[in-house]
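**Student:** This is a predicted model, with the sequence first.
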Amino acid sequence: MSTPLEARLDRIEAQTAVADLVHEYARAVRRDEPEKVASLFVPEGTFEVRSGHPDKAEFSVRSRFESPDALVAFLVTQKGGPHPIPLIHNLMVEVEGDRATANSMMAAPIYGTDKEVFGEYHDSFERRDGTWLFSRRIYTVFG
């Protein structure tokens, strides 16, 4: 039995909207526009940065922001300084109704330095009033 056309279209549109959201976040970071980040999250959304390894479950939490406003407050303190230029790779999106998850890799040269950061995102999303938003972002930096 095939999935109805309307359900397939909704899934495809959701996957595209989630992918656009991931890239919108990366663009805000790349352009050093942290004030745009909060609007990409649900009000109770969280962001966590971990240190880990690509093929091991162990990790340590480096920082955690319990709200989009807390994340933006931190990012604003870094504004104008060296910042990542996120390059998103291998974005995979799974949709189930009004919720979705995504996994992607990020390589990011740090503008203004000779450093680079590399790691993996595990994201969760919610569709609210027809708009997809981050509900949780976890970025694991590979050492």
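**Tutor:** Yep, that arrived.
**Student:** When you work out contacts or count neighbours from here on, use the C-alpha atoms and nothing else.
**Tutor:** Fine.
**Student:** if I look at Asp98, how far off is Asp129?
**Tutor:** 10 Å (CA to CA, to the nearest Å).
**Student:** Take this one as well and set it beside the first:
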Amino acid sequence: MTLEHLAARLEALESRAAIESLISGYANAFDLMDSELLLTLWHDDAILDLPGFGGGTSPEEILAMAQRNWQRMPHMHHWMSNPMISIDGGSATATVAADCLFHDVEQGPVQVSGLYHDRFERRGGQWRFTARRFELHFLTPLVNWKPVAGSEAFERT
């Protein structure tokens, strides 16, 4: 195995780890209402499209949309799984399965599931989202659902 081959393998592993961190960072930023983290995930010209929830065409617009949703859904829990990542030099695509539990102040608890379709680029040595689009599979109100234990408490209004 040549040094060039090892360097290419290391770059591929580092790129994949950086992209997986962006995917996890997205879930954590929304769930923890972490504005600073959310802003670090996007290139300046990035697009987020969440049909039914909003979107944006810059990190600032994405943050404004998130803040509106945090008012409407003060409890969010995202689970991202099965990332299918394809890296080609300084660009990458992915599909990521998502299951989300939200407490909507009007609807009460809802479960949302679907797929994220992602595009990433490495610019200036940094991987960031350039586009993220959600494909909704199910939005299910959880009628009469109420947690019986845990650190978060909420009530249906």
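**Tutor:** Cool, got the structure. Source: prediction; values computed, not measured.
**Student:** After superposition, what is the TM-score?
**Tutor:** The TM-score (TM-score structural alignment, normalised by the length of structure 1) is 0.82; 133 aligned residues with a CA RMSD of 2.3 Å.
**Student:** if we can go back for a sec, so between Asp98 and Asp129 of structure 1, which is more surrounded?
**Tutor:** Applying other CA atoms under 10 Å to Asp98 of structure 1 and Asp129 shows that Asp98 carries more neighbours, namely 15 against 7.
**Student:** what does the more buried one align to in structure 2?
**Tutor:** Asp98 of structure 1 maps onto Gly90 in structure 2 when the alignment is built from TM-score structural alignment.
**Student:** which residues touch that match?
**Tutor:** Taking CA atoms under 8 Å, 6 or more residues apart in numbering as the criterion, Gly90 of structure 2 is in contact with 121-123.
**Student:** cool, and Ser67 of structure 1?
**Tutor:** If a contact means CA under 8 Å, 6+ apart, then Ser67 of structure 1 has 43-47 as its contacts.
**Student:** Out of the residues you listed, which end up buried?
**Tutor:** 45-47 (16 or more other CA atoms under 10 Å).
**Student:** can you redo these as JSON lines with secondary structure and distance to Met92 of structure 1?
**Tutor:** Supplementary listing: the buried ones among the contacts of Ser67 of structure 1 in JSON lines, determined by DSSP: H, G, I helix; E, B strand; the rest coil; distance: CA to CA, whole Å:
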{"residue": "Gly45", "secondary structure": "strand", "distance to Met92 of structure 1": "20"}
{"residue": "Thr46", "secondary structure": "strand", "distance to Met92 of structure 1": "20"}
{"residue": "Phe47", "secondary structure": "strand", "distance to Met92 of structure 1": "19"}
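**Student:** What segments of structure 1 are helices?
**Tutor:** Listed from the start of the chain, structure 1 has helices (DSSP state H) covering 5-30, 68-78.
**Student:** Output the ones you listed as TSV; include the columns mean neighbour count and distance to Ile88 of structure 1.
**Tutor:** Formatted as TSV, the helices of structure 1 follow (neighbours: other CA atoms under 10 Å; distance: least, CA to CA, whole Å):
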stretch	mean neighbour count	distance to Ile88 of structure 1
helix 5-30	16	7
helix 68-78	16	19
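**Student:** so which of these gets nearest Ser104 of structure 1?
**Tutor:** Taking CA to CA, helix 5-30 is the member of those nearest to Ser104 of structure 1, at 9.2 Å.
**Student:** Let me see the contact set for the residue nearest in space to the middle of structure 2.
**Tutor:** Among the residues of structure 2, the one closest to the centroid is Tyr26, at 3.6 Å (CA atoms, centre = their mean). Residues touching Tyr26 of structure 2, when contacts are defined by CA under 8 Å, 6+ apart, comprise 38, 41.
**Student:** ok, now how distant is it from Glu11 of structure 2?
**Tutor:** Look at Tyr26 of structure 2 and Glu11 of structure 2: by CA to CA, they are 23 Å apart.
**Student:** Could you do His5 of structure 2 as well?
**Tutor:** When distance is defined by CA to CA, His5 of structure 2 is 10 Å away from Glu11 of structure 2.
**Student:** hmm, back to that, and in structure 1, which of the contacts of Gly90 of structure 2 remain?
**Tutor:** Shared with structure 1 under both residues aligned by TM-score structural alignment, their matches' CA atoms under 8 Å, the contacts from these are 121-123.
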